[in-house]
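*Asks:* this one's sequence-less:
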């Protein structure tokens, strides 16, 4: 078995979906071994980049597969790749033990549709299992306190980079 320190990061995208009121979409995770309490089960959409896939295309695909949302305009992206390590206690069980964490390219998108477009229970793209069991709009400044602690530095950076886009 590969040592934790030698495991690669999974290449992913993250999406900060901002509505016309400057609030951000967050979804309540349907599950996951890394979620240890009821407070830190919320997150923004995110997911893996397929081999050879452009990160912007991956972001739009992941957003649709997790929320059914297609009505968006790209506002910005963070130039750097942001990384986090999953706790060692769950690393062997998450992603079949192949990764130590994720390296993520983050995008800010303006939601141009209506809330009726959002469907986390039956998301688009034939996604076999829903990622979220519920969702809500949240002020951007609150996001870091809602995510599992090991992802918090990434969320703090995303908030720092995108706060002005939300009008906060």
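*Replies:* That came through, no problem. From a predicted model like this one, the values you see are computed outputs, not experimental measurements.

*Asks:* C-alpha only now, for contacts and for neighbours.
*Replies:* OK.

*Asks:* So which elements touch the helix or strand harbouring residue 135?
*Replies:* In this assignment (DSSP states H and E), residue 135 forms part of strand 132-139. Here strand 132-139 touches strand 23-29, going by 3 or more C-alpha pairs under 8 Å, 6 or more residues apart in numbering; DSSP states H and E.

*Asks:* Give me the angle between the host helix or strand of residue 102 and strand 23-29.
*Replies:* Using DSSP H and E, residue 102 maps to strand 101-111. Strand 101-111 runs at 130 degrees relative to strand 23-29, counting by axes from the mean of the first three to the mean of the last three C-alpha atoms, to 10 degrees.

*Asks:* Could you give the number of residues near residue 153?
*Replies:* 15 (other C-alpha atoms under 10 Å).

*Asks:* Sticking with it, tell me its helix or strand.
*Replies:* Judged by DSSP H and E, residue 153 forms part of helix 152-166.

*Asks:* which residues sit against that helix?
*Replies:* 18, 21-24, 75-76, 78, 82-84, 106, 108, 140-141, 143-145, 147 (C-alpha atoms under 8 Å, 6 or more residues apart in numbering).

*Asks:* Can you say which of those are buried?
*Replies:* 18, 22-24, 82-84, 106, 108, 140-141, 143-144, 147 (16 or more other C-alpha atoms under 10 Å).

*Asks:* Got another one to weigh against that:
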């Protein structure tokens, strides 16, 4: 009897690599297609008991709602993603780094500017779960999703001060959008977080 399990695994991995959510995760982690392929194959061929083990928890991170003077918010288009995928600045918290420091660092790294001020902090941590096929694969494995501390910031500069063409760009384009329109722009598994943030920070849109 011919064992075609490896053929099925390769076909599944090819479908996953073409999935827009997988491409987003690859970009977020700086993982190329071949490296992700090897990780997915390894996960698929693991013993069933190992595949069922849940990751240890949620990756600690931050997110930023950046308002301009008109009350619109920054939206960045994810770089190297075939379809339109927009998000707010966000990222992980480094060891021995406070959430506030992490949020300010992410603004510098992703937008190329430090002309911002923190105007509010969300009262609760917000969590999202990764799709099942990305659990244990993204962020070097070990995480089922992200638990984020969100901040509202005011942009103090001019549009020309924003430069998303940084050394390690996260965004290929950017624009200002209405806060309440943002949830419809993001990938589905992050939408609930964005909806809650839009509700919590709505009062800060005006100066």
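*Replies:* Sure thing, it's come through. Predicted model, so just to flag it, every value in this text is computed and none were measured.

*Asks:* what's the TM-score for these two chains?
*Replies:* The TM-score (TM-score structural alignment, normalised by the length of structure 1) is 0.87; 157 aligned residues with a C-alpha RMSD of 1.6 Å.

*Asks:* Tabulate the buried ones among the contacts of helix 152-166 of structure 1 (CSV), appending distance to residue 132 of structure 1.
*Replies:* Below are those laid out as CSV (distance: C-alpha to C-alpha, whole Å):
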residue, distance to residue 132 of structure 1
18, 18
22, 21
23, 18
24, 15
82, 23
83, 22
84, 21
106, 19
108, 20
140, 19
141, 21
143, 16
144, 18
147, 14
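
*Asks:* Could you single out the nearest of those to residue 32 of structure 1?
*Replies:* Taking C-alpha to C-alpha as the measure, residue 32 of structure 1 sits nearest to residue 147 out of these, at 12.7 Å.

*Asks:* Against residue 119 of structure 2, how distant is the residue nearest to residue 94 of structure 2 when sequence neighbours are not counted?
*Replies:* With sequence-adjacent residues excluded and distances taken as C-alpha to C-alpha, 6 or more residues apart in numbering, residue 94 of structure 2 is closest to residue 102, at 7.2 Å. Computed as C-alpha to C-alpha, to the nearest Å, the residue 102 of structure 2 to residue 119 of structure 2 distance reads 15 Å.

*Asks:* In structure 2, which residues correspond to the strand holding residue 135 of structure 1?
*Replies:* Here strand 132-139 of structure 1 aligns to structure 2 at residues 171-178, judged by TM-score structural alignment.

*Asks:* Centroid-wise, who is the farthest residue in structure 1?
*Replies:* residue 1 (28.5 Å; C-alpha atoms, centre = their mean).

*Asks:* so who does that residue touch?
*Replies:* No contacts exist for residue 1 of structure 1 under C-alpha under 8 Å, 6+ apart.

*Asks:* Roughly how far does it sit from residue 53 of structure 1?
*Replies:* 29 Å.

*Asks:* ditto for residue 144 of structure 1
*Replies:* In terms of C-alpha to C-alpha, residue 144 of structure 1 sits 28 Å off from residue 53 of structure 1.

*Asks:* Equivalent analysis for residue 73 of structure 1, please.
*Replies:* 19 Å.

*Asks:* Between these two, which has more neighbouring residues?
*Replies:* residue 73 (13 against 10).

*Asks:* So the more buried one sits against residue 107, correct?
*Replies:* No. Here residue 73 of structure 1 lies out of contact with residue 107, judged by C-alpha atoms under 8 Å, at a distance of 10.4 Å.

*Asks:* mind listing the helices in structure 1 by residue range?
*Replies:* 55-67, 88-91, 143-146, 152-166 (DSSP state H).

*Asks:* quick one: contacts for the residue nearest to residue 140 of structure 1 when sequence neighbours are not counted?
*Replies:* In this structure, residue 140 of structure 1 finds its nearest non-sequential neighbour in residue 24, 5.9 Å apart by C-alpha to C-alpha, 6+ apart. By C-alpha under 8 Å, 6+ apart, residue 24 of structure 1 lies in contact with 16-18, 137-140, 166.
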